[in-house]
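Visitor: sequence? don't have it. structure:
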């Protein structure tokens, strides 16, 4: 119950932040790169959990982990951004995707920096600039004199892989 109240509180804060021409973001570190996702889509952060590989999954998918008793695909943020993935991730960030919130995935990152309110003026939308080649980025910006990549959280996994996961879950 308390967890749900905290989530509702966070959603309210996010909504109020967006009306002030700013966004509340969860800032993450992936190697030396700062990345962010809207806090409104974050369910939780947790220590890395054991993952089981998925046959035929893209290289950026580490596998599936049981998070809160739910099979959850785990995406390696290092590979997503084109870095080598030599060490184990430091944290998982569980994200709710889609307008109905029915899809959940975990993003494996090196660390969670924290929640920051970022003015819209600090973010430059990339619609039409990189969308054809790199649909993973929604905007670029700066935070504390560092480049900040705002991830397009809804596109972290290809649609075909979602269908495979949903079919596998339905047959289990």
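Guide: Structure received. Please read all numbers here as calculations on a predicted model, not as lab measurements.

Visitor: Could you use CA atoms for every contact and neighbour count after this?
Guide: Will do.

Visitor: For this structure, just list every one of the helices.
Guide: 2-19, 77-80, 159-171 (DSSP state H).

Visitor: Name the stretch among these that sits most buried.
Guide: helix 77-80 (a mean of 20; mean count of other C-alpha atoms under 10 Å).

Visitor: quick one on the thing from earlier: ok, which of the helices of the chain comes nearest residue 45?
Guide: helix 2-19 (12.8 Å; C-alpha to C-alpha).

Visitor: got the contact list for the closest one?
Guide: If you take C-alpha atoms under 8 Å, 6 or more residues apart in numbering as the criterion, helix 2-19 is touched by 23, 24, 39, 40, 43, 117.

Visitor: what residues are up against the fifth one?
Guide: Shown in contact with residue 43 (C-alpha under 8 Å, 6+ apart): 7, 93, 94, 95, 96.

Visitor: repeat that for 6 Å
Guide: Counting by C-alpha atoms under 6 Å, 6 or more residues apart in numbering, residue 43 touches 94, 95.

Visitor: What is the burial count for residue 69?
Guide: 7 (other C-alpha atoms under 10 Å).

Visitor: hmm, back to that, now the two most distant members of the contacts of helix 2-19.
Guide: 43 and 117 (17.7 Å).

Visitor: Just give the closest residue to residue 98, not the sequence neighbours.
Guide: Nearest residue to residue 98, sequence neighbours excluded (C-alpha to C-alpha, 6 or more residues apart in numbering): residue 154, at 6.3 Å.

Visitor: Structure two is appended below for comparative analysis:
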């Protein structure tokens, strides 16, 4: 059992399995169980009055999926699609969404004990979707909480797409 502010040995020894990807030279990770597939960019249909971070929608095997530019969502400069650009299709809040990322790195297993809470300067209101920071050999991995990536109003807007 985990108590507030402390972790039990069982929790620290838990392995997290993540899909890691990069956006603007930073490395991020999401739980592998949320990832349904990783695809190459395809033609996106623009949707009028969609939130600014929504690129549009795609038809993936008969299912309409909103495509989110994570660079825009994080307030970063946009860039052209490169040869390594991918769309990570995830299941969140009972809907499928595609995230445009600069590159997918690897599937990684890390100990939950290596994950620290986000630093205070990162954990602001606009960054509440950061679950933690994983400390790897010589790099840091930002773990995203996809359920907190969008406000409830934004989730309703995405569902209407």
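Guide: Arrived safely, thanks for sending. From a predicted model like this one, the values you see are computed outputs, not experimental measurements.

Visitor: end-to-end on stretch 50-62 of the first structure?
Guide: Distance between the two ends of stretch 50-62 of the first structure: 10 Å, counting by C-alpha to C-alpha, to the nearest Å.

Visitor: Can you name the residues in contact with that stretch?
Guide: Contacts of stretch 50-62 of the first structure (C-alpha under 6 Å, 6+ apart): 63, 64, 65, 74, 75, 76, 79, 80.

Visitor: What does residue 160 of the first structure correspond to in the second structure?
Guide: Alignment note (TM-score structural alignment): residue 160 of the first structure maps to residue 153 of the second structure.

Visitor: Count the neighbours of the aligned residue in the first structure for residue 126 of the second structure for me.
Guide: Under the alignment (TM-score structural alignment), residue 126 of the second structure pairs with residue 133 of the first structure. By the criterion of other C-alpha under 10 Å, residue 133 of the first structure has 9 neighbours.

Visitor: Please tabulate the helices of the first structure in TSV, including the columns distance to residue 35 of the first structure.
Guide: Converted to TSV, these look like this (distance: least, C-alpha to C-alpha, whole Å):
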stretch	distance to residue 35 of the first structure
helix 2-19	18
helix 77-80	9
helix 159-171	22
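
Visitor: Can you say which of these is nearest to residue 142 of the first structure?
Guide: helix 2-19 (17.9 Å).

Visitor: Can you tell me what residue 68 of the second structure aligns to in the first structure?
Guide: So residue 68 of the second structure corresponds to residue 75, using TM-score structural alignment.

Visitor: For the aligned residue in the first structure for residue 58 of the second structure, give its distance to residue 164 of the first structure.
Guide: Alignment note (TM-score structural alignment): residue 58 of the second structure maps to residue 65 of the first structure. Per C-alpha to C-alpha, residue 65 of the first structure is found 16 Å from residue 164 of the first structure.

Visitor: re earlier: quick check: the match of residue 58 of the second structure touching residue 72?
Guide: Yes. Counting by C-alpha atoms under 6 Å, residue 65 of the first structure does reach residue 72; the two are 5.3 Å apart.

Visitor: mind listing what's buried in stretch 68-75 of the first structure?
Guide: By neighbour count on 16 or more other C-alpha atoms under 10 Å, the buried set for stretch 68-75 of the first structure is 71, 72, 73, 74, 75.

Visitor: scratch that, stretch 44-51 of the first structure is what I was asking about
Guide: 45, 48.

Visitor: Near the residue nearest to residue 98 of the first structure, how many other residues are there?
Guide: 18.

Visitor: Tell me who's in contact with the match of residue 58 of the second structure.
Guide: Residue 65 of the first structure neighbours (C-alpha under 6 Å, 6+ apart): 50, 51, 71, 72.

Visitor: Quick one: which of those residues hold up in the second structure? List them.
Guide: Of the contacts of residue 65 of the first structure, the ones still in contact in the second structure (both residues aligned by TM-score structural alignment, their matches' C-alpha atoms under 6 Å) are 51, 71, 72.
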